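> The sequence and its predicted three-dimensional model are supplied below.
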Amino acid sequence: MSLVLIAADLAAIAVLIALFLSRHHRRDLVVAYLGVNVGVLAVAAALSTMTASVGLGLGLFGVLSIIRLRSEELNQTEVAHYFAALALGLIGGIGVGMPALAMALMALVLVAVYVGDHPMVSRRTVRQDLLVDRAIVDRATLRAHVELLLGHEVTDVTVRRTDLVNDTTLVTVTSRADAATRATIAQTARVGS
């Protein structure tokens, strides 16, 4: 794997993240995308420098891909850290022929998780599930109702379930978070439980 390909991959993931953020406002997923991308890049580069069978490579990726299925429920940041830890272990454990390459790949994984999980990236949005005590099918009305309930502007409302029989709507809300907003959300969550 050449440095040109590594640079191209990093540029591509940066564009993907920029597109995703501009459309979905889920800054908490930045660390997951960076961790998974750079982790897979590092493991693939490590596997390409040694004489390993295709079956070994596919088996390793299969094990890595079931993290979410085999573990307790983790948030996206935790999944990224978990994946990065696995990638680091694999890079160190599979005996990459050039130690300098292995160390550089490990550093790349660590830098990616550091950058993706930095407070400047992830602190600006808050994501929470909310059970609204009304069945609201109109998106604009639902968004206005959720903003009224929370007391601040939301960037995205995703309907997970509308129950017309029990007159409830389950939504996932993403909002920009400053200190006052986080305090309001925490207070709302305590009152609602």
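Yep, that arrived. Residues are numbered from 1 along each chain as shown.
> CA only for contacts and neighbour counts going forward, please
Will do.
> name the helices or strands packed onto the strand or helix carrying residue 69?
Secondary structure assignment for residue 69, by DSSP states H and E: helix 67-70. Packing partners of helix 67-70 (3 or more CA pairs under 8 Å, 6 or more residues apart in numbering; DSSP states H and E): helix 76-93.
> in the helix it packs on, what's buried?
Residues of helix 76-93 classed as buried by neighbour count (16 or more other CA atoms under 10 Å): 76-77, 79-88, 90-92.
> Included below, for side-by-side comparison, is a second structure:
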Amino acid sequence: MQDLLNRYSGIGTSFLIDLVALFLMYYVLYFRRHWRTDMLLSYVALNVGVFMTMSVLTQVRVELAVGFGLFAILSIIRIQAGRVTAQEMGYYFLALVLGLINGLGLPDRGLVVAMNVVLLLVVLAVDCKPLRDRSQHMEVTLEGVYTNEAALLAELERKLGGRVAYYEITEINLVDGQMVIDVRLQPGQGVIQPPVQTTTEVRESA
């Protein structure tokens, strides 16, 4: 009985470390910045699933290459459930890596905790508001079809209130007279065009 407890106490400790790291990732880093509660189930399921899988693989003494092969397969899965931003994909990847590291069952707990801390600190530094505010990525539907690049840039900057650093036309609708443009914008002091207000004319019948 004592041998059994000693054998599986390490998994319990690793799982506790993983849950603490997952809480810090989701609540402290992700939720307080992006305010999406619907992503919690996805992150928890991915992280705990990878942790449990790696724990089983290490207990049955499967080659480490098999675990990394699993990690590679999971990492290329395209997330299609709803609209997922690039930042959220980064958190998916972080949840996967945390589950992988904590599920390996490394005997050096200090090293495991240090790797968790480094991963979280890197995300804390990179996913910060000053860095995000330097550039914004958006998809713009523009009324009218522009064939002159300078006129198109001027119209985008006038409407969006910033400097267009890069753009790419993804769709042109000649029937409705619209263009869909992928824009990288550096926010500035430009004036955003207000929405057009329509008036309704009421006529009294004699």
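Great, that's in hand. Computed from a prediction, not measured in an experiment: that's the story for all the values here.
> any idea which helix is longest in structure 2?
helix 2-23 (DSSP state H).
> Now do the most centrally placed residue in structure 2 against residue 79 of structure 2, distance only.
With distances taken as CA atoms, centre = their mean, structure 2 has residue 88 as the residue nearest its mean C-alpha position (1.4 Å). As judged by CA to CA, to the nearest Å, residue 88 of structure 2 and residue 79 of structure 2 stand 10 Å apart.
> now do residue 143 of structure 2
31 Å.
> Please apply the same query to residue 14 of structure 2.
In terms of CA to CA, residue 14 of structure 2 sits 27 Å off from residue 79 of structure 2.
> what ranges do the strands span in structure 1?
Assigned by DSSP state E, structure 1 shows strands spanning 125-132, 154-163, 168-176.
> Quick one: closest of the ones you listed to residue 186 of structure 1.
Minimum separation from residue 186 of structure 1 across the strands of structure 1 (CA to CA) falls at strand 125-132, 10.3 Å.
> State the span of structure 2 onto which the closest one is aligned.
Per TM-score structural alignment, the counterpart of strand 125-132 of structure 1 in structure 2 is residues 135-142.
> Helix 86-103 and the longest helix of structure 2, what's the angle between them?
Orientation check (axes from the mean of the first three to the mean of the last three CA atoms, to 10 degrees): helix 2-23 of structure 2 against helix 86-103 gives 160 degrees.
> can you pull the buried residues of helix 2-23 of structure 2?
Quick answer for helix 2-23 of structure 2 (16+ other CA under 10 Å): 11, 14-15, 17-19, 21-22.
> now what about that helix, what contacts it?
Applying CA atoms under 8 Å, 6 or more residues apart in numbering, the contact partners of helix 2-23 of structure 2 are 44, 47, 51, 55, 95, 98-99, 102-103, 105, 113, 116-117, 120.
> okay, and the very next helix or strand once past it goes to which residues in structure 1?
Later in the chain than helix 2-23 of structure 2, the nearest helix or strand by DSSP H and E is helix 32-34. Here helix 32-34 of structure 2 fails to align to any part of structure 1, judged by TM-score structural alignment.
> Which neighbouring elements make contact with helix 32-34 of structure 2?
Judged by 3+ CA pairs under 8 Å, 6+ apart, helix 32-34 of structure 2 has no packing partners among the helices and strands.
> max-length helix in structure 1?
Assigned via DSSP H, structure 1 shows its longest helix as helix 3-24.
> ok and it relative to strand 154-163, angle-wise?
Orientation check (the same axes, to 10 degrees): helix 3-24 of structure 1 against strand 154-163 gives 70 degrees.
> Give the buried residues for helix 3-24 of structure 1.
Using 16+ other CA under 10 Å as the test for burial, helix 3-24 of structure 1 gives 10, 13, 17.
> What of stretch 41-57 of structure 2?
43-44, 46-57.
> who's in contact with that stretch?
Contacts for stretch 41-57 of structure 2 (CA under 8 Å, 6+ apart): 11, 15, 22, 26, 67, 91-92, 95-105.
> right, and residue 31 of structure 1 touches residue 111 too?
No. Taking contacts as CA atoms under 8 Å, residue 31 of structure 1 lies outside contact range of residue 111: 10.7 Å.
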